[in-house]
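Visitor: could you work out the structure for the sequence below:
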Amino acid sequence: MSDAGTNPAPAPFARVAVVGGGAWGTALALIAARAGRRVALWVREPEAAAAAARSRHSPFLPDHAIPPEVTVTSDLAAALAGCGLALLVVPSQYLRAVARAVAPLLPPDVPVLVCSKGIEAGTGALMTEVAAAEMPGRPQAVLSGPSFAGEAAAGQPTAVTVASADAGRTADSLAARVAVTLGTETFRPYLSDDPVGVEVGGAVKNVLAIACGIAAGRGFGANPRAALIARGLAEMKRLAEALGGQWETVSGLSGLGDLTLTCSSEQSRNFSFGRALGAGQTAAAALAGKAAVVEGVANARSVTDLARRLAIAMPICEAVQAVLDGDVSVDEAMRALLTRPLAAEPRALGDVRLRHPTEPPDA
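Guide: Model prediction:
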């Protein structure tokens, strides 16, 4: 069935380079191959690349075979040669170095799709800002949304958001071309012209997932998780708006959708890490032996630093950072959140703040 009034699909990118061989990078390589594209997957470690090329399996996604349409290599120049689109799929704190290495190997008109989720430590830069700084003038889009790598690789129905600044101005925008390049019967990209809103959702949800995991680790049930998701969404919206993003975007797949997914499943590395903290483990013990990066650990610091700089209230993210720093215990952080002054939820009521009834009056 086709919808009346749809625009003709723009030309897809025939050859795609995926820079980053972790679970999500491998999943995106499989998705692109399933969509009929020729794919090169860059894996940083030569030994790991050689093993994956030989066995046709990634250690980060071992249950899913890498099809012959995907070339696996540790040679970055070879991976990028002749590609029409480069996907940057590396942990957020490594994106700048990778973008710097990619920049001279790509013609300036070849676009990049930023698939990293986070805010850079120290600079407070969004991932597209990092990429733009290292690749000035290059077209770019961002992909984010509720997508566990294993499920997407298995062909389970998955919907994501692809955003580019020109998405609302032309039917053959970069976001549209990315969508038709990666879209399959089970992988459905939605278009957005709000890269900022999309990125903020992807960064903040990992911190909030740690908070939900902590609550689960303390043995709490559904009530606190629902509260953390709803009030965490409010924090996400505040930050997005302060950076020029749209509230509507944060209510969609890349915000609420990804937040709900990440806060509700043991498949989430951030949720599992938080659960270990809530059960009494130290942060170091909870991270020990993990091959994959727990993005929320680094992003708790970068998100809260940015929020303070912008004078944005993000108490849940602040509480997570305080626990990670060892400044407060889990129980102290939870009590501080629950006994903050009572406030209004609709923005129309303004800044209503009432003393919490458990707090003693001023002396």
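
Visitor: only C-alpha atoms for contact and neighbour calcs from this point on.
Guide: Noted.

Visitor: now for the helix or strand encompassing V102, which elements pack on it?
Guide: Taking DSSP states H and E as the criterion, V102 maps to helix 95-102. Counting contacts by 3 or more C-alpha pairs under 8 Å, 6 or more residues apart in numbering; DSSP states H and E, helix 95-102 packs against helix 127-134.

Visitor: I'd like the structure of this one too, to check against the first:
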Amino acid sequence: MTIGIAGAGAFGTALAVALALDGKDIQLWARDGDAAEAIQTTRKNPKLPDVDLPAKITSSGALDALFACDTILLAIPAQTLPAFLTDHAVRLTGKTLVACCKGIDLKRMTGPASTIADLVPDAHPAMLTGPSFAADIARGLPTALTLACADDAKGEMLQNMLSTATLRLYRTTDTIGAELGGALKNVIAIASGVAMGARLGESARAALITRGFPEMQRLAEALGAEPDTLSGLSGLGDLVLTCTSDQSRNYRYGFALGRGEAFDTATTVEGAATARAVRQLADKLGLDMPISAVVADLTTGATDVPTALTALLSRPLKEE
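Guide: Below is the predicted model of the structure:
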């Protein structure tokens, strides 16, 4: 059985490498046909320049090859995932679709697994998320992730299929909690980057992580997540990783904001769009999420770092 992976970016390619080294046949689809052909010919992906692609990976820009697979991992940015699902809903019907992106769709206000369920109702949606960097996975470094699927029998099948000697998957049926943990931590990672870029210090970053976590929990639980889910890999684990490493695109983006420097516009920063979605959801639900609100303002240029810092530090004192 061949596993399909839609999206030949760093993360999709890293998953392909890990699964191929475990003996699985992988069909890797790239939107850019020329890029797909180059990957197939050179056995290299510029997104992971130090990694050789195993022979069991076939790279192609042909959708027919991808849709021939019964299980497809969707390593597509959260904001472009809906268009892909809508365009190919008929051919995705009945497939097992595993979202491997993190974010909240600005139009539907849903996470990736929920977006799959909405747009391809006859598919079997799941979510793969947690503390992981593509380079680590591709290098075979030990990584633990959450595999979320509302259908536990299907989730167990996916857990066995996608786990490898170095990629350990933990199973849950709480898809809402898993998708929100992965999305919301990016917002706090931007805030942490801002703190370090503005030279506010490690203590300030620790405070942002600590106070940002209950913001994540409040929103997730209000949207139907189980209380304990965000304390696991898909929430706290991912939060710690992305707030403390410059391998995180969201952290690097925040760092550039804190320094007042330009950031590469070609780099996908899911947390920027997610911050705007979080603000809308928090307003609708009447939730207090000050860090997320400040990040939303920073990413849209509605405020600057000194003003944002003043706003956070001038909030009323209260019990923890």
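
Visitor: tell me, the helix or strand following the helix holding V102 of the first structure lands on which residues of the second structure?
Guide: Following helix 95-102 of the first structure in sequence order, the next helix or strand is strand 112-114 (DSSP H and E). Counting by TM-score structural alignment, strand 112-114 of the first structure falls onto residues 97-99 of the second structure.

Visitor: pull the distance from the matching stretch to the chain's centre.
Guide: 12 Å (C-alpha atoms, centre = their mean, to the nearest Å).

Visitor: give me the buried positions along that stretch.
Guide: Neighbour-count burial for stretch 97-99 of the second structure, with 16 or more other C-alpha atoms under 10 Å as criterion, is recorded at L97, V98, A99.

Visitor: with stretch 81-100 of the second structure instead?
Guide: 81-82, 85, 89, 92-100.

Visitor: can you check stretch 176-186 of the first structure too?
Guide: Buried-residue list, stretch 176-186 of the first structure, by 16+ other C-alpha under 10 Å: A176, R177, V178, A179, V180, T181, L182, G183, T184.

Visitor: list just the nearest of those to L126 of the first structure.
Guide: V178 (20.2 Å; C-alpha to C-alpha).

Visitor: confirm that closest one sits in a strand?
Guide: No: under DSSP: H, G, I helix; E, B strand; the rest coil, V178 of the first structure falls outside any strand and is assigned helix.

Visitor: tell me how far it lies from T161 of the first structure.
Guide: 10 Å (C-alpha to C-alpha, to the nearest Å).

Visitor: residue range for the lengthiest helix in the first structure in the second structure?
Guide: Secondary structure of the first structure per DSSP state H: the longest helix is helix 195-217. Aligned using TM-score structural alignment, helix 195-217 of the first structure spans residues 175-197 in the second structure.

Visitor: after superposition, how close is that stretch to the first structure?
Guide: Stretch 175-197 of the second structure, aligned to the first structure and superposed, deviates on average by 0.6 Å (mean C-alpha distance after the TM-score superposition for the first structure).

Visitor: coming back round to it: and which of the buried residues of stretch 97-99 of the second structure is nearest to A183 of the second structure?
Guide: A99 (12.1 Å).

Visitor: and the closest one, how far from Q217 of the second structure?
Guide: 21 Å.

Visitor: what's the burial count for L41 of the first structure?
Guide: L41 of the first structure: 30 surrounding residues under other C-alpha atoms under 10 Å.

Visitor: S272 of the first structure too?
Guide: Neighbours of S272 of the first structure using other C-alpha under 10 Å come to 25.

Visitor: wait, G254 of the second structure sits on G197?
Guide: Yes: between G254 of the second structure and G197 there is a contact at 7.2 Å, judged by C-alpha atoms under 8 Å.

Visitor: quick one: average offset of whatever helix or strand S203 of the second structure lives in versus the first structure, please.
Guide: Assessed by DSSP H and E, S203 of the second structure sits inside helix 202-222. For helix 202-222 of the second structure, the mean deviation from the first structure after alignment is 0.8 Å (mean C-alpha distance after the TM-score superposition for the first structure).

Visitor: what stretch of the first structure does the helix or strand following that helix fall on?
Guide: Later in the chain than helix 202-222 of the second structure, the nearest helix or strand by DSSP H and E is helix 238-244. Mapped onto the first structure using TM-score structural alignment, helix 238-244 of the second structure spans residues 258-264.

Visitor: contact partners of that stretch?
Guide: Stretch 258-264 of the first structure has contacts (C-alpha atoms under 8 Å, 6 or more residues apart in numbering) with 145-147, 201-202, 205-206, 208-210, 212-213, 225, 229, 233, 268, 270-271.

Visitor: at 7 Å instead, please
Guide: Identification of contacts with stretch 258-264 of the first structure by C-alpha atoms under 7 Å, 6 or more residues apart in numbering yields G145, P146, K205, A209, C212, I229, S268, F271.

Visitor: apart from its chain neighbours, what residue comes closest to the equivalent of the second one over in the second structure?
Guide: With the correspondence set by TM-score structural alignment, P146 of the first structure lines up against P131 in the second structure. The shortest distance from P131 of the second structure to any non-neighbouring residue, by C-alpha to C-alpha, 6 or more residues apart in numbering, is to D238 (3.9 Å).

Visitor: G254 and G197 of the second structure: which is more packed in?
Guide: Shown here are G254 of the second structure and G197; by other C-alpha under 10 Å, G254 has more neighbours (33 against 21).

Visitor: ok, the equivalent of L243 of the first structure over in the second structure to C149 of the second structure distance?
Guide: For L243 of the first structure, the aligned residue in the second structure is L223 (criterion: TM-score structural alignment). Distance of L223 of the second structure to C149 of the second structure, given as C-alpha to C-alpha: 17 Å.

Visitor: with K107 of the second structure instead?
Guide: Distance of K107 of the second structure to C149 of the second structure, computed by C-alpha to C-alpha: 23 Å.

Visitor: so those two - more neighbours on which side?
Guide: The residue with more neighbours, out of K107 of the second structure and C149, is C149; 26 against 9, by other C-alpha under 10 Å.

Visitor: residue contacts, whichever residue in the first structure pairs up with the more buried one?
Guide: Aligned by TM-score structural alignment, C149 of the second structure pairs with S164 of the first structure. Contact partners of S164 of the first structure, counting by C-alpha under 7 Å, 6+ apart, are Q140, A141, V142, L174, A175, S192, D193, D194, P195.

Visitor: narrow these to those in strands?
Guide: Q140, A141, V142, S192 (DSSP state E).

Visitor: could you measure the first one against D327 of the first structure, distance?
Guide: It stands for Q140 of the first structure. Q140 of the first structure is 39 Å from D327 of the first structure, by C-alpha to C-alpha.
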